[in-house]
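Asks: Have a look at this prediction, sequence included:
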Amino acid sequence: MRRFDFSEPGFEAAFTAFIEERRETPEEVDAAVRDVLAAVRRDGVEALLRFGRQFDKVELTEADLRVSAEEIEAGAAACSSDVRDAIAFAAARIRAYHERQRPADQWFTDAAGVELGWRWTPLEAVGIYVPGGRAAYPSTVLMNAVPAAAAGVERIAMVTPPGKLQPAVLAAAKAAGVTEIWRVGGAQAVAALAYGAGPIRPVDKIVGPGNAYVTAAKRRVYGTVGIDALAGPSEIVVVADGANNPDWIAADLLSQAEHDPAAQSILITDDAVFAERVASAVQDQLKTLATGEDAAASWRDHGAIILAPLDEAPRLVDLIAPEHVEFATENPERLSDRVRHAGAIFLGRLTPEAIGDYVAGSNHVLPTSRAARFSSGLSLYDFIKRTSIVKCDADAFAILGPHTVALADAEGLPAHARSAAIRLGNT
């Protein structure tokens, strides 16, 4: 964990260098992914089964790939009632939040008499990657599938690494209405969704987080299909004054550090004594945290405490452009309203980021690696597309046609010009 003091000479340069440190995908990962994608594109389902043996150490047949409806029902039923209730609660809130994002179609006639407008239509098929390995992720299912269903996507195909499917994941799939689940993970799952492989039909867009191999695969298939984003390690910035309970703030910092040794947690405070109390609380909590090994590595290698006036916090947050930022202050809006670059903002001492991860209703799939400077979190808009509509009658065309001819001639595109001129009787 690094410490920065706003009052010390060289703060700006040292802080900027810190936030610009890159955690790039190793070249060998990209090379391996390229070969996996090519194999799946060439060999289809045979490649999926081969990679399942090689990477996941499981022996599957083509018939084993799809999770049956009976398995989904049985798995969901095996989930504890309190978790099922929490999943239903979260799903309802996520659905309500995202349904409010639905835009309206428009149709109007402008001053030239041209009828113009646009309409929104859902994507036909979406693939959702749900990681396995480190933990079970029912929230990933909900945050990706519920907005897709709310948008009206007809086919939602979920892929997840083979092995024991956690009851909570299956319960979340059932709550979100997902009935198509495939036992395939890694780059080969991305390839199957992009190109198709045996019984797995291709989709139009792939969403959902994954490891470096999954991210590299999404980067390579973009263009063949759409993707949500290239997700990097998790990030949190907590802006806190000395009136907070240091144990609370330490827990908030570790809530992201536990995701991955490459995750990043940063505290900005104006109180040096409080900063030391938080640092001490982090160390105390790491001793009993089940995910302490990863969290300790994250805090050690990428964590930071910044001592600075709170009025400087919005500018520092914008420089970081974090995935999540908490304002644990008396009047959080006074500072948060000045922030331009953040994936999600959490206001007040009783709004930890973990609330947003699960049940607030807003989406937890957010831009990382400073991408909040130019992109937004996952939403209903990721599952719909806009089509422009134009209609001219004779009077309207008489106004637009000559200008079309002039601009087409200026660009040296005579067929474009003729397409308009011929309707004006000018050929």
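Replies: Cool, got the structure. Numbers count the residues shown, from 1 in each chain.

Asks: Every contact and neighbour count from this point should use C-alpha atoms.
Replies: Fine.

Asks: need the strands for the stretch 1-150 of the chain, in chain order.
Replies: Using DSSP state E, counting those that start in this stretch, the strands of the stretch 1-150 of the chain run over residues 2-5, 106-109, 115-122, 125-129.

Asks: Would you tell me which one of those strands is buried the most?
Replies: strand 125-129 (a mean of 25; mean count of other CA atoms under 10 Å).

Asks: From the chain's centroid, how far away is it?
Replies: 13 Å (CA atoms, centre = their mean, to the nearest Å).

Asks: Other residues contacting it?
Replies: For strand 125-129, contacts defined as CA atoms under 8 Å, 6 or more residues apart in numbering pick out 141, 144-145, 148, 153-160, 185, 189-190, 193, 202-210.

Asks: The spatially most central residue of the chain: what's it in contact with?
Replies: Computing the C-alpha centroid of the chain and ranking residues by CA atoms, centre = their mean puts residue 365 first, at 3.2 Å. When contacts are counted by CA under 8 Å, 6+ apart, residue 365 touches 143, 144, 208, 377, 378.

Asks: Most neighbours among those, please name it.
Replies: Neighbour tally across these (other CA atoms under 10 Å): the maximum, 32 neighbours, falls on residue 144.

Asks: residues contacting it?
Replies: 128, 207, 208, 365, 378.

Asks: Can you list which of those residues are found in helices?
Replies: In helices, judged by DSSP state H, none of these are found.

Asks: What helix or strand is residue 333 located in?
Replies: helix 332-336 (DSSP states H and E).

Asks: mind listing what's buried in that helix?
Replies: 332, 335, 336 (16 or more other CA atoms under 10 Å).

Asks: What's the local residue count around the residue nearest to residue 139 when sequence neighbours are not counted?
Replies: Excluding the flanking residues, the one nearest residue 139 by CA to CA, 6 or more residues apart in numbering is residue 358, at 6.1 Å. Residue 358 is flanked by 23 other residues according to other CA under 10 Å.

Asks: For burial, what's the neighbour tally of residue 279?
Replies: 19.

Asks: second one coming, line it up with the first:
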Amino acid sequence: MLYLYEKQNVDSFFSRLDAGIDPDSSTIEKNVSDILKNVQTCGDEALCRYAEKFDGVIMNREMLKSTAEQMKAAEEAFREIEPVLKQAAGRIRRYHERHLPGSWIERENGGSRLGVRIRPLDRVGCYVPGGRAPYPSSLFMTVIPAQVAGVKDIIVVSPPNAGGVVSPAVLNAARILGIERVYCAGGAQAVGALAFGTESIPRVDKVVGPGNAYVTEAKRQVYGRVDIDMLAGPSEVVILADETADPDFVAADLLAQAEHDPRSGSVLVTWSRDLASAVQESVNSQAACLSRLDIIRVSLKERGGILLSRNPQQAEDWVNRLAPEHLGLHVKDPWERLERIDHAGAVFLGSWSPETVGDYWAGPSHVLPTQGTARFASPLGTEDFMKRSSLIFFSRKDLEKDADAIIQLAKMEGLDAHANAVRCRVCKENGGSNPAGSPEITGLSGAATGG
């Protein structure tokens, strides 16, 4: 079920990854563009039409916003597990409270002050997927960092279930966090509603949360009108393991990823042939007992594999090339090995740190960069719900001291008005007149290149 790649075959594995996972991306792009235009033009009516077309449920405008009665029913349905949900939410909140960025101001010798002012976004939209299964954990992992950041207005959208309502598991998670505005809309149309606003759903400043290829493409197309967190693809895990690893643990972690989606990636990187063989056997035996075997088979065939390296250094190089969303280090000394890993969204160190812990319980958000984007992207965090303003206060003393240098830079770029904005202040304060017509200013030439 899990193919072994070694020597030249490893190149074919990477080539397959580099080819991408959406061969029909042009079709998706066109379909999403049409959906977004319809939502922008028709608002709630378009959302109801697409709910019938894509989700198979008949809806009207009044059904878009989840009701207090639905929230109450969700509370009753999940009353037994509520203590566990609240404990998980508390862990997530405490983690994000630890690394809140702060404003600062620094005073210079001449009295000038420079700094950064950080403020939360006004309104954000959290997309909670619900296609193959409801994901209340994704609501926790997107909403809680936004709350910790200080966002006052948080909107949640999630696809309808067969009954035409948001999954009770998702509604209950929203209730626990005090989120009252949960809308029954999914797919690209939900992203469009958040970006453009409809009669029922207000426009937001940023859209966050994982979704399928249509959701991701919609986020790509609305970026610029609103901000987004990232363009996430199917989930993935890479396990780096040595001869000390437990093959059953490794196999279990690979299968936990593979059951997500037929396009999920599950890869073992090792230099131990004995371990590779043992993991293959364990994958086959464990998978036979799992309820999502059909999804797992496709996932492991299309996006899974075991990469057998010559040595540890080559294995580490492959891991950095993959830059995985999740990385498990099943090695003798995971902390020492971590020093040579540069690219990963979340790192699970040691055999007792399964990815499942990160999905639900540990604290960091499980919204992570995928498809190699961990080379330059980071997990969702409080800073993603905040924005910075640069603060610049120059004293008269410092402007007079630095005026000549600033004017020289403006001259270099041919921007005489820039130079004049400094010179007029210095000359006026020293008893002179506005020097805009002086030879030094009028002699400047060149096209403006920026402000």
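Replies: Cool, the structure landed. Note that the coordinates shown come from a computational prediction; the quantities given were computed from them, not determined experimentally.

Asks: what's the TM-score here?
Replies: Aligned and superposed, the two chains score 0.95 in TM-score terms (TM-score structural alignment, normalised by the length of the first structure); 423 aligned residues with a CA RMSD of 1.7 Å.

Asks: what does the residue nearest to the centre of the first structure align to in the second structure?
Replies: Mapped onto the second structure by TM-score structural alignment, residue 365 of the first structure lines up with residue 367.

Asks: Counterpart of residue 242 of the first structure over in the second structure?
Replies: Residue 242 of the first structure maps onto residue 243 in the second structure, by TM-score structural alignment.

Asks: Next, work out how far apart its match and residue 379 of the second structure are.
Replies: Residue 243 of the second structure sits 30 Å away from residue 379 of the second structure, going by CA to CA, to the nearest Å.

Asks: for residue 306 of the second structure, same thing?
Replies: Applying CA to CA, the value for residue 306 of the second structure to residue 379 of the second structure is 26 Å.

Asks: and the closest residue to residue 36 of the first structure other than its chain neighbours, what element?
Replies: Excluding its sequence neighbours, the residue lying closest to residue 36 of the first structure (CA to CA, 6+ apart) is residue 188, at 6.1 Å. According to DSSP H and E, residue 188 of the first structure maps onto helix 186-195.

Asks: Give the buried residues for that helix.
Replies: 186, 187, 188, 189, 190, 191, 192, 193, 194, 195.

Asks: how about the fifth one, what's its match in the second structure?
Replies: So the one you mean is residue 190 of the first structure. Residue 190 of the first structure maps onto residue 191 in the second structure, by TM-score structural alignment.

Asks: There's contact between its match and residue 219 in this structure, I believe.
Replies: Yes - Residue 191 of the second structure is in contact with residue 219 according to CA atoms under 8 Å; the separation is 6.6 Å.

Asks: list residues touching both of the two?
Replies: By CA under 8 Å, 6+ apart, residue 191 of the second structure and residue 219 have these common neighbours: residue 207.

Asks: Tell me how many other residues crowd the counterpart of residue 134 of the first structure in the second structure.
Replies: In the second structure, residue 134 of the first structure lines up with residue 132, judged by TM-score structural alignment. Neighbours of residue 132 of the second structure under the rule other CA under 10 Å: 8.

Asks: Residue 62 of the second structure too?
Replies: When neighbours are counted by other CA under 10 Å, residue 62 of the second structure registers 10.

Asks: Kindly provide the distance from it to residue 200 of the second structure.
Replies: When distance is defined by CA to CA, residue 62 of the second structure is 9 Å away from residue 200 of the second structure.

Asks: What of residue 133 of the second structure?
Replies: Residue 133 of the second structure sits 26 Å away from residue 200 of the second structure, going by CA to CA.

Asks: cool, and residue 262 of the second structure?
Replies: Distance from residue 262 of the second structure to residue 200 of the second structure, by CA to CA: 34 Å.

Asks: Just want to know which of these two has more residues nearby.
Replies: The neighbour comparison of residue 262 of the second structure against residue 200 (other CA under 10 Å) goes to residue 262, with 18 against 14.

Asks: and the more buried one, what does it touch?
Replies: Residue 262 of the second structure touches 295, 296, 297, 298, 299, 302, counting by CA under 8 Å, 6+ apart.

Asks: quick one: the helices in the stretch 101-250 of the second structure?
Replies: Taking DSSP state H, counting those that start in this stretch as the criterion, the stretch 101-250 of the second structure carries its helices at 136-149, 168-176, 187-196, 213-222, 247-258.

Asks: Pull up the gap between residue 166 of the first structure and residue 188 of the first structure, please.
Replies: In terms of CA to CA, residue 166 of the first structure sits 21 Å off from residue 188 of the first structure.

Asks: What is the aligned counterpart of residue 69 of the second structure in the first structure?
Replies: In the first structure, the residue matched to residue 69 of the second structure (TM-score structural alignment) is residue 70.

Asks: how far away is that match from residue 251 of the first structure?
Replies: Residue 70 of the first structure is 39 Å from residue 251 of the first structure, by CA to CA.

Asks: same deal with residue 197 of the first structure?
Replies: 43 Å.

Asks: Please name the nearest non-neighbouring residue to the match of residue 242 of the first structure.
Replies: Residue 243 of the second structure's closest residue in space is residue 272 (CA to CA, 6+ apart), at 5.7 Å.
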